[in-house]
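Asker: no sequence for this one, just the structure:
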């Protein structure tokens, strides 16, 4: 069995990734702020699939709590799949932005996935395999459709994924950037858009079909 660590696992895209990976017999490390929701999901998946599940309560905007997750990524049993999913939005534009809110968004959407990727990468390279899935956004390539810095934070995730793929893809590390457009999540509740289950299934289909080939970056 391999082990996957998923941030933002207590709802939305993260929860669906947890369910899909558990159904494929991956052990899980679930990370989010909502302890009760994480424990409920963990119990559901243990009963349904018999997998081992760890729960880590962490606010990734807090440096000390982020370091706890990074430490787990370096520890045993090794993490074979990292899903950098935790993220948030921020209403309003630059002119009326709260500096503290801006800093927290940058920490969560850009800094956290960067540091967690760095933490897991050394072990993956030593083993010669591993998968890193970064949840970005279609707004990463369409920033004119979004006010404020949200699109910029997701552009960071996308370009980091592209650079990472060029660096470590030939060494056996699969890197995938997922770029959801309008998807029904806790952040976006726009009607008549893609369901989260469909988004994750499409992204995972790409991932598993590409495992036999040289790892490539996929923007879904």
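Answerer: That came in fine, so what should we check first? Everything quoted here is computed from the prediction, not taken from an experiment. Numbers count the residues shown, from 1 in each chain.
Asker: hey, let's count contacts and neighbours off CA atoms from now on
Answerer: Fine.
Asker: Quick check: the gap between the residue nearest to residue 190 when sequence neighbours are not counted and residue 151.
Answerer: Distances taken as CA to CA, 6 or more residues apart in numbering put residue 184 closest to residue 190, at 6.3 Å, once the chain neighbours are dropped. Distance, residue 184 to residue 151, by CA to CA, to the nearest Å: 18 Å.
Asker: can you check residue 119 too?
Answerer: The spacing between residue 119 and residue 151, counted by CA to CA, is 25 Å.
Asker: more crowded one of those two?
Answerer: Of the pair residue 119 and residue 151, residue 151 is the one with more neighbours under other CA atoms under 10 Å, namely 23 against 19.
Asker: where do the strands sit along the chain?
Answerer: Assigned by DSSP state E, the strands in the chain fall at 3-7, 27-32, 53-57, 81-84, 130-135, 173-178.
Asker: could you dump these to TSV with mean neighbour count and distance to residue 163?
Answerer: As requested, those are arranged in TSV below (neighbours: other CA atoms under 10 Å; distance: least, CA to CA, whole Å):
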stretch	mean neighbour count	distance to residue 163
strand 3-7	26	21
strand 27-32	24	25
strand 53-57	18	29
strand 81-84	24	16
strand 130-135	24	13
strand 173-178	26	10
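Asker: Use this one as the comparison:
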């Protein structure tokens, strides 16, 4: 389906992984803010139930697009929707999964599926949306990463690596979008109460007290960060100065990372 004008003042938000967890919360909060929605996930029944509830509560127009984003054909269909539907003004790249195990005890098919969903899908969708939004002179992209992007030792490396990729992708994208009218944000949740834990064989209730954030709180904070124009939003981080120091240290190395001469510590004699 394609259209030529936004269906609402804010337009339509396309949300992946929208049947449950953070995606469902984003759907509810964006509909309450006045967005129409296109919900994308594998579970059609759950999306239909969510759509019916949100239509009744908010009066917004809500479409569902069942798709397994690890399937290249289904992924291409969603990317085409982003490219062609001028009503879409916001992409929430939320769909993701974790392994039940790690690199050394997971089967290749499971590893490939995580990479397809956590890296390939959000990359291609961000590309399709970004090109379309730049051509229209407005739009927004929200990519869901994780705090383990900066703490890989605390979680299995495939998941944390995929989330580090999303952080890097968004930082680069945001830099390239300056002056286009399009804004990119990356959200780094800490442990959040969603179904991802059960699906990856982990018990979220086993975490120490005070560690796990509620999904509703996480998304409300993330949307506030988006509305403020933040590129990086870390809802659980109290001291913003810690992130600023991290970024300052990282960028300070920039001029010294590529040189003709080998660093002195690696020279022999």
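Answerer: Right, received. Where do you want to start? What you are looking at is a predicted structure, and each value in this text was computed from that prediction instead of being measured.
Asker: Tell me which of the strands of structure 1 lies nearest to residue 13 of structure 1.
Answerer: The stretch from the strands of structure 1 with the least distance to residue 13 of structure 1 (CA to CA) is strand 130-135; that distance is 8.9 Å.
Asker: superposed on structure 2, where does that closest one end up, distance-wise?
Answerer: Overlaying structure 2 shows strand 130-135 of structure 1 at a mean distance of 0.5 Å from the equivalent residues (mean CA distance after the TM-score superposition for structure 1).
Asker: what range in structure 2 matches that strand?
Answerer: Mapped onto structure 2 with TM-score structural alignment as the criterion, strand 130-135 of structure 1 occupies residues 139-144.
Asker: got it, and stretch 23-31 of structure 1?
Answerer: Stretch 23-31 of structure 1 falls opposite residues 32-40 of structure 2 when the two are matched by TM-score structural alignment.
Asker: And the contacts of the matching stretch?
Answerer: Outside of stretch 32-40 of structure 2, the residues that reach it under the criterion CA atoms under 8 Å, 6 or more residues apart in numbering are 7-19, 27, 30-31, 47, 58, 60-67.
Asker: which stretches of structure 1 form helices?
Answerer: Per DSSP state H, structure 1 carries helices over the ranges 12-23, 35-49, 63-74, 99-106, 112-127, 150-168, 196-210.
Asker: and the fourth one, how far from structure 2 on average?
Answerer: Plainly put, helix 99-106 of structure 1 ends up 0.6 Å away from its match in structure 2 on average once the two are laid over each other (mean CA distance after the TM-score superposition for structure 1).
Asker: matching residues in structure 2 for that helix?
Answerer: Per TM-score structural alignment, the counterpart of helix 99-106 of structure 1 in structure 2 is residues 108-115.
Asker: Please give the centre-to-centre distance between the matching stretch and its chain.
Answerer: 19 Å (CA atoms, centre = their mean, to the nearest Å).
Asker: same check, this time on stretch 102-117 of structure 2
Answerer: Mean-position distance between stretch 102-117 of structure 2 and its chain equals 19 Å (CA atoms, centre = their mean).
Asker: can you pull the buried residues of it?
Answerer: Using 16 or more other CA atoms under 10 Å as the test for burial, stretch 102-117 of structure 2 gives 111, 113-117.
Asker: contacting residues around that stretch?
Answerer: Contacts of stretch 102-117 of structure 2 with the rest of the structure, by CA under 8 Å, 6+ apart, involve 69-70, 95-100, 156-159, 162.
Asker: how about a cut-off of 10 Å?
Answerer: 68-72, 75, 94-101, 118-123, 155-159, 161-162 (CA atoms under 10 Å, 6 or more residues apart in numbering).
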